[in-house]
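Enquirer: take a look and give me a structure for this.
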Amino acid sequence: MQWEFFPALSFPTLKHGLSLRYPRDPDHPQTEEPLLRNSLGGIGLDASIPIARAGQPHGEAVAVLKDKRELYFPQADGLLTALPRVLLAIRIADCAALYLFDPRNSAIGLIHSGKKGTQLKIATKAVLEMNKNFESNPSDLIVQISPCIRFPHYEVDFVSDIIDQLKSCGVEKIFDSGKCTACQLERYFSYRAEKGNTGRMWAVLGLFPQ
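Expert: Modelled structure (predicted):
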């Protein structure tokens, strides 16, 4: 897999990326996590790094990773941590990935927010949980919004709702990629445009102090 990176997250202590579209054989689909691990060299990481995952049931639950021995949260759509050298990972194919970084307190979050999660205000909950668990001041947070499906390919402009939620919480540094997954099928997977017969992009984020 190849990776896309975001200038707003270009910090020496961060590793991040969004995987791009890769060739798929629908008759012989590859197992996704081994494919992710085998591609981590593209973001400067070893394949043996611990990877934390969320079950992503399109809800509002945000889990806090406190121990590297517990890396899977089946009911969560968001992951937060201040632990170094562990990679947060979620999958998207039209929904938005929200990358959160608190450079003052060295804490991060990775949130899956599509139509349902946005309606449930998962972005708001993530900011509140960052404050509760890591004393993150919303004005210090840097939030990057990944490529996702957008109008007119989707009837709901959930990105504008995400931005409104973040601003209402006091987040000031919001960076939207502005890219539509359904508009660039040569680069991204799109569940809506491909009628469900598609793959997933990986959004990943980790703290790696120098």
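Enquirer: only C-alpha atoms for contact and neighbour calcs from this point on.
Expert: Noted.
Enquirer: where's the residue sitting nearest the centre point of the chain, which helix or strand?
Expert: Centroid-nearest residue in the chain: A97, 3.4 Å away (criterion: CA atoms, centre = their mean). Using DSSP states H and E, the element containing A97 is strand 96-102.
Enquirer: could you also give me the structure for this next sequence, so I can compare it with the first?
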Amino acid sequence: MHQQSFANVPLWQFEQLLPYPNIKHFVSGRHGGVSLNEVGTFNLSFRASDSRENVIENRRRLAQALDIEPSRLVFPAQTHSDRVQLVTASTNPDTLTETDALITNTPGICICVMSADCVPILLYDPVTQSVGAVHAGWKGTVSKILTRTIEAMQQAFGTRPENLVAGIGPSISPEKYQVGSEVIEAVQQAFGHTKGLVDKEDAQGKGYLNLWEANRRQLQQLQVPEQAVEVAGICTYQQSQDFFSARKSANQAGRFAAGIMIIS
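Expert: This next block holds a predicted model:
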């Protein structure tokens, strides 16, 4: 990933998406805002232990960095679901409840998802000029929300997976993401195996889940070209000085965001 400051806000960008002039995209970090303590400074979530005024100001700063109006930032109410929603110019953000992925082909709308260990994934179809933003924790990953998002883009825009460019963003790494037997069983049911997805299983049934690989394989199975997929490989737990980590902070952290928009 490429890191650069825009209007004094440090943002990360995928190298695979940078060459396309018709989109803007970003992954934010924990710096550049006005929040304090564990949610600071750049918390973007109203659900974190932060004041509403701080979040509004942080979102205003994000919009300024993207050179858009704050009202053009669209966030769903995430619940670790497998629900995907289409966003248009007439969409009321209040209707985006229990939603963990957004898609659009409307220029000027920046669709965003928030995270603090879960995987944010951005999708771009340069042929149909459409985009997707996905929030995939372990629940979303085993329910294959990424696959569902691409299927929704196929239905709404005529997207062909072989045309997609994808960025799998910062999240907790397989070295740090220990999960219990119920999660491992869910991975087994979803993928038919756990090989390459779960490592170091112990006598208590715990192991380490690789969210990056589980989502990369969904792209592979849909025939998204390997060279068009960028995995950031940034661990939010190990780099909690730059990104929020719910696990490392005992769920006291704020939330960073990933977003993408068509600009023309």
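Enquirer: isn't the residue nearest to the centre of structure 1 up against I149?
Expert: No: using CA atoms under 8 Å, A97 of structure 1 is not in contact with I149; the gap is 11.3 Å.
Enquirer: so what's D199 of structure 2 up against?
Expert: Contact partners of D199 of structure 2, counting by CA atoms under 8 Å, 6 or more residues apart in numbering, are 207-209.
Enquirer: and which of those is nearest G29 of structure 2?
Expert: L209 (23.2 Å; CA to CA).
Enquirer: which residue ranges form the helices in the stretch 51-200 of structure 2?
Expert: 52-66, 138-142, 145-157, 181-191 (DSSP state H, counting those that start in this stretch).
Enquirer: residues of the third one that come out buried?
Expert: For helix 145-157 of structure 2, the neighbour count (16 or more other CA atoms under 10 Å) marks 145-153, 157 as buried.
Enquirer: then the last one?
Expert: Judged by neighbour count using 16+ other CA under 10 Å, the buried positions of helix 181-191 of structure 2 are 183-184, 186-188, 191.
Enquirer: got it, and the first one?
Expert: If you call a residue buried by 16+ other CA under 10 Å, then helix 52-66 of structure 2 has these buried ones: 54-66.
Enquirer: out of those residues, what pair is the most spread apart?
Expert: Maximum distance among those (CA to CA): 18.5 Å, for N54 and L66.
Enquirer: if you rank the contacts of D199 of structure 2 by neighbours, which is first?
Expert: For those, the largest number of neighbours (other CA atoms under 10 Å) sits with L209, at 28 neighbours.
Enquirer: was I right to think that residue contacts V179?
Expert: Yes: with contact defined as CA under 8 Å, L209 of structure 2 and V179 form a contacting pair (6.6 Å).
Enquirer: any idea how far the aligned residue in structure 1 for D100 of structure 2 lies from P34 of structure 1?
Expert: With TM-score structural alignment as the criterion, the equivalent of D100 of structure 2 in structure 1 is D77. Going from D77 of structure 1 to P34 of structure 1 by CA to CA, to the nearest Å gives 21 Å.
Enquirer: in contact with the match of D100 of structure 2, which residues?
Expert: With CA under 8 Å, 6+ apart, D77 of structure 1 has these contacts: 54-63, 111-113, 117.
Enquirer: all good on my end, thank you.
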